[in-house]
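A.B. asks: Predicted model, plus sequence, below.
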Amino acid sequence: MSHEQEIEELVVRRGALWLALSPLWLEREPRESDYARMLREIDASELTLQQLEWVYRLEMSPVMARYQLSMAGEWRAFDETELLTRLVRHNRRLKGWRKTTWSLFSGLTTMMSRPRFNELGVRVMVARGERPPG
């Protein structure tokens, strides 16, 4: 598979989901419409909650947390093309030691967005007719 095909395949497989989940890192709280879009894309992706956690912690948080800190107070939305470029670049290198390192440090990279992701997890369970813990 060529470099271009690999990137295209990654964007096709994950792009819509990544963009739908990006409001978890916005300065403002996600809106109901944001959560509805997230639920639609999660449903379309057919990911389990465990796989979704993986996407959140390893595929997105390392990029989004840096984005969040570097842009603090300045941004209201994301440039989707730039965001996808950063996410693709990160995910193409996410193998071996990098994957291990990011999984070890994921507590730090997810700290600010974790309550929102937990809220999303509850909504996913409810939408799937499962009972949230607690």
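C.D. replies: Looks like it came in fine.

A.B. asks: from here on, contacts and neighbour counts on C-alpha atoms
C.D. replies: OK.

A.B. asks: Could you pull out the helices in this structure for me?
C.D. replies: Taking DSSP state H, the helices of the chain run over residues 3-21, 32-45, 49-54, 61-70, 80-92, 96-110, 114-127.

A.B. asks: Distance of residue 64 relative to residue 84?
C.D. replies: 11 Å (Cα to Cα, to the nearest Å).

A.B. asks: Looking at these two, which one has more neighbours?
C.D. replies: Using other Cα atoms under 10 Å, the more surrounded residue of residue 64 and residue 84 is residue 64, with 22 against 19.

A.B. asks: I'd say that one and residue 27 touch.
C.D. replies: No - Residue 64 lies out of contact with residue 27 (Cα atoms under 8 Å); the separation is 11.9 Å.

A.B. asks: here's the one I want to compare it with:
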Amino acid sequence: MSEEEIEALIAERGELWLALAPLWLEREPREADYAHMVRVIERHALTPEQLEWIFRLELAPVLSRHQLSVAGEWRAFDEDRLLTQLVVHHRRLYGWRKGFWTLFSGLTTMMTRHRWNLLMARLARTREEVSDA
């Protein structure tokens, strides 16, 4: 992947990845966190199905490792380091690796699924309110 392709990937996904990363933090996301996530999702105009695959295949394999680490408490991410890890993972996400992460995505999303479901419910309400207006 060239430098330009990496920059394009970060331009396309970086904001979204960083906005959704708090789903994996040790603390429960605050209402402001969820509101920020919804705003970023809306800017990217993704469907719930597209978001689900980003959650399962792009984010969970990288961020679930942080949850399982024995490094102790973690309440924030080093954004540059996290983006680097996500880009490296994304570059390898093809062939058997994509199949592997699809197969095991239930395990990697298990610890954050309740937060994801809350986020998707908030997103649905926001989209309903917009369509009703």
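C.D. replies: The structure has been received and is ready for your questions. Note that the coordinates shown come from a computational prediction; the quantities given were computed from them, not determined experimentally.

A.B. asks: State the distance from residue 30 of structure 1 to residue 71 of structure 1.
C.D. replies: To residue 71 of structure 1, residue 30 of structure 1 is 17 Å away according to Cα to Cα.

A.B. asks: and if you look at residue 44 of structure 1?
C.D. replies: 30 Å.

A.B. asks: Comparing the helices of structure 1, which stretch has the densest surroundings?
C.D. replies: The highest mean neighbour count among the helices of structure 1, using mean count of other Cα atoms under 10 Å, belongs to helix 61-70: a mean of 18.

A.B. asks: excluding its backbone neighbours, what's nearest residue 44 of structure 2?
C.D. replies: In space, and not counting its chain neighbours, residue 44 of structure 2 is closest to residue 16: 7.8 Å by Cα to Cα, 6 or more residues apart in numbering.

A.B. asks: scratch that, residue 40 of structure 2 is what I was asking about
C.D. replies: residue 16 (6.2 Å).

A.B. asks: what residue of structure 1 matches up with the one you found?
C.D. replies: Alignment note: residue 16 of structure 2 maps to residue 17 in structure 1; criterion TM-score structural alignment.

A.B. asks: right, and that match touches residue 39 too?
C.D. replies: No - contact criterion Cα under 8 Å: residue 17 of structure 1 and residue 39 do not qualify, at 9.4 Å.

A.B. asks: Residue 15 of structure 2 touches residue 41, doesn't it?
C.D. replies: No - the pair residue 15 of structure 2 / residue 41 is not scored as a contact, 9.3 Å apart, by Cα under 8 Å.

A.B. asks: Count the neighbours of residue 55 of structure 2 for me.
C.D. replies: By other Cα under 10 Å, neighbour count at residue 55 of structure 2 equals 23.

A.B. asks: Tell me the spacing between the nearest residue to it once chain neighbours are set aside and residue 3 of structure 2.
C.D. replies: Distances taken as Cα to Cα, 6+ apart place residue 109 nearest to residue 55 of structure 2, at 7.9 Å, with adjacent residues excluded. As judged by Cα to Cα, residue 109 of structure 2 and residue 3 of structure 2 stand 30 Å apart.

A.B. asks: Also residue 89 of structure 2?
C.D. replies: Using Cα to Cα, residue 89 of structure 2 is found at 16 Å from residue 3 of structure 2.
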